[in-house]
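In: Prediction below, plus the sequence it came from.
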Amino acid sequence: MLDDGRLQCGLCPRECKLHPGQHGACLVRGRVGDQLVLHAYGRASGLCVDPIEKKPLYHFHPGSDVLSFGTVGCNLACKFCQNWGLSKAKDLSRMVASATPQAVALAAQHAGCRSVAFTYNEPVIFAEYAMDVADACHALGIATVAVTAGYIQPPAREEFFARIDAANVDLKSFREDFYYRLTGAHLQPVLDTLRYLRHHTSVWLEITTLLIPGYNDSPAEVTELCRWIAGELGTDVPLHWSAFHPNHRLRDIAPTPRDTLERCHDIALSQGLSFVYQGNVRGGRGHTTHCPRCDAELLVREGFAVVRNAVAADGTCPHCGQKLPGRFL
């Protein structure tokens, strides 16, 4: 509670300050009396069984199924949002009436899923709900995955990711100006989250960058981004380049050319990254996981399907014995 009577939310760097009856920028957290209430708790915008590769996670239980679900709202305001129908939804009726944490965990178990993913919209904004779902999942031996922009305050970050087994973090750009103008957020908290996950948790980490022509795909920026990952996080963190498609408020921008994906792929390799992928395009490079030592094909994919898995049971390359980073079945 602030001196002027407003109530400040401590979940994300926006630090929304609310009068009674107001909701935060995320749309789903609001002030009721002198409390902050998560109006999306226990309600989901959809439940779907997906391949884990669709998140994308290529080194976490590859070839397994994941139960994906989310709510509505977001604490970023990305002009290029590929899922803006949910992230900008103000009508809570878009969600099902009831999806208790136990019900979500049981649905995953009945579907034979190895994990549950908090996805579709930003899971940070429904952190309390996600954490309770995670506890219910772990009680049944089911892992949890966060697909997130990583825009969260340190105290909440520690509590949230303590319940997460794997995360794919969107590193949307390596420029503060991009974050401010196109997402309404800031770069540094995202970098802090990435460092925290890599160096202070056991969460398996992968990164995705959506390449938007003319905005974040210059060779200079891509080189800086890859160099930062290699130096600050390590060369074995998988990086997924994703192709932009015109959407939301950037409908006048052309889709990402294949040449751009290939160029960025080469830059990432030149900066020492061992695992570089092209996540949402078919054909070409960027779908097969190679051994970083002997270059043997260990995980061959067609689309989101793993068509050949040659990783040994102990997670090593059967040809040279090199340990492959990740979590394997």
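Out: Noted; the coordinates are in hand.
In: switch to C-alpha atoms for all contacts and neighbour counts from now on
Out: OK.
In: Determine the longest strand present in this protein.
Out: strand 204-211 (DSSP state E).
In: Can you tell me which helices and strands that strand packs against?
Out: strand 166-170, helix 188-200, strand 239-243 (3 or more C-alpha pairs under 8 Å, 6 or more residues apart in numbering; DSSP states H and E).
In: Dump the ones you listed into TSV; add distance to Gly150 and mean neighbour count as well.
Out: Shown next, in TSV, are these (distance: least, C-alpha to C-alpha, whole Å; neighbours: other C-alpha atoms under 10 Å):
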stretch	distance to Gly150	mean neighbour count
strand 166-170	6	24
helix 188-200	5	17
strand 239-243	15	23
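In: re earlier: next, the angle helix 188-200 makes with the longest strand of the chain.
Out: 150 degrees (axes from the mean of the first three to the mean of the last three C-alpha atoms, to 10 degrees).
In: which residues sit against strand 204-211?
Out: Contacting residues not belonging to strand 204-211 are listed as 56-57, 60, 165-173, 197-198, 217, 237-244, 256, 261, 326-327 [C-alpha atoms under 8 Å, 6 or more residues apart in numbering].
In: try this one next to it:
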Amino acid sequence: MSATAWLSKKLSSGKILCQACAQSCKMDEGEYGICGVRKVEDGELKLLVYGLAAAVNIDPVEKKPMFNFLPNTKAFSLGTVGCNFSCKFCQNFDISQYPKEHEHKIFGKELPPERIIELAIENGCKSIAYTYNEPIVFFEYTYDTAKLAHEKGLKNIYVTSGFETRKALDLLAPYIDGMNIDIKGFTEEFYKEICGARLKPVLECVKYAHEKGIWVEITTLLIPGKNDSDEEIRNIAKFIAEVDPTMPWHLSAFHPMYKMLDVPSTPLSTLRRAYKIGKEEGLKYIYVGNIADEDYESTYCPQCGERVIDRQGQIGQYVTNELDENGTCPHCGYSLEGVWH
């Protein structure tokens, strides 16, 4: 399905500027954006994957990963093909890079916003997650769905690389309740060479989404020899702490994938080292993922130190939440930061 990609602007040169993400593609007739799913046709920008879901699942919200957000509930999760990044370690490259690697072909199952809401409610989901590929590339599809979801009492989650423009965030903020934003590294070199993007817009996105009142959690995939030095880990932790020390940080283990099959998996020791550095920088909620480690996956009250959300097994498999609907610690009465109802 194709629909007008209305988050765009016609320039005096005759080109169309896409205003969804910081790649800021300027396209002539017949040209595609970097994402491969936004194209100029008949003088206007079209979203080629509107209503076309390439991946659909019902997941524990913890898989997004969102840990301080409606714990132990289900999220109706969907994505399309296409991405504005080209990460060499992408675990969903089969959909994210599909248009770029298959001569602009697209695929997906017809799933209009109204049907997404129906399925989410039928399956007892409390939220809808736009995930698997980069949701900002199918912005108009997410926007229409998120607006409908709010009308029906469902929350919305963006799982993103953080390249949203301020204009996009201004439009999304009334309807997006949570974002998990990747900070993939902390050097422009890493972003340019490994991700096909830039660091600065990501950091600006984190700060602006937080300012807009969206609940933000951060994920960093630690890749041996690429972004796992003490200095880089500490710089990321410092940045998060400066924005908000209660912003959760997910430290994720890399496993050989896509174009980085020659890089070894991340050892547990690296994740625990990063966890310790994050604590030293004052972060209140740090989680280890992609590796079984229940002590480091659980949530602890920042005031009394008691374990208040216990996570065991595969991510989201066994979750015991002791907090009440306001996120209050039963041991000391502290109100934990997050979205609890």
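Out: Arrived safely, thanks for sending. The model shown is predicted, which means the values in this text are computed figures rather than measured ones.
In: Quick check: TM-score for this pair?
Out: The TM-score (TM-score structural alignment, normalised by the length of the first structure) is 0.96; 326 aligned residues with a C-alpha RMSD of 1.3 Å.
In: before we move on, the earlier item: what's the mean distance for the longest strand of the first structure versus the second structure?
Out: Compared with the second structure after fitting, strand 204-211 of the first structure has a mean deviation of 0.5 Å; criterion: mean C-alpha distance after the TM-score superposition for the first structure.
In: Where does that strand end up in the second structure?
Out: Here strand 204-211 of the first structure aligns to the second structure at residues 215-222, judged by TM-score structural alignment.
In: In the second structure, what residue corresponds to Leu225 of the first structure?
Out: In the second structure, the residue paired with Leu225 of the first structure is Ile236, using TM-score structural alignment.
In: correction: Asp65 of the first structure
Out: Using TM-score structural alignment, the equivalent of Asp65 of the first structure in the second structure is Lys74.
In: Number of residues surrounding that match?
Out: Neighbour count for Lys74 of the second structure, taken as other C-alpha atoms under 10 Å: 22.
In: Quick one: residues in contact with stretch 118-135 of the second structure.
Out: 55, 58, 64, 70, 73-84, 92, 95-96, 142, 146, 149, 154-161.
In: For it, buried residues please.
Out: 120-121, 125-135 (16 or more other C-alpha atoms under 10 Å).
In: likewise stretch 217-233 of the first structure?
Out: By neighbour count on 16+ other C-alpha under 10 Å, the buried set for stretch 217-233 of the first structure is 217, 222-230, 233.
In: Tell me which two of those residues sit farthest apart.
Out: Of all pairs drawn from these, the greatest distance, 21.0 Å, lies between Asp217 and Leu233 (C-alpha to C-alpha).
In: thinking again about what came up before, including distance to Val49 of the second structure, could the buried residues of stretch 118-135 of the second structure go into TSV?
Out: Shown next, in TSV, are these (distance: C-alpha to C-alpha, whole Å):
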residue	distance to Val49 of the second structure
Ala120	20
Ile121	23
Cys125	24
Lys126	25
Ser127	22
Ile128	18
Ala129	17
Tyr130	13
Thr131	14
Tyr132	14
Asn133	12
Glu134	12
Pro135	11
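In: Closest one to Lys259 of the second structure out of those, please.
Out: Nearest to Lys259 of the second structure among those, with distances taken as C-alpha to C-alpha, is Asn133, at 16.9 Å.
In: just checking, what residue in the first structure corresponds to that closest one?
Out: Asn133 of the second structure maps onto Asn121 in the first structure, by TM-score structural alignment.
In: Then Glu204 of the second structure?
Out: Counting by TM-score structural alignment, Glu204 of the second structure corresponds to Asp192 in the first structure.
In: Could you do Gln91 of the second structure as well?
Out: Aligned partner of Gln91 of the second structure by TM-score structural alignment: Gln82.
In: Many thanks, I have nothing further to ask.
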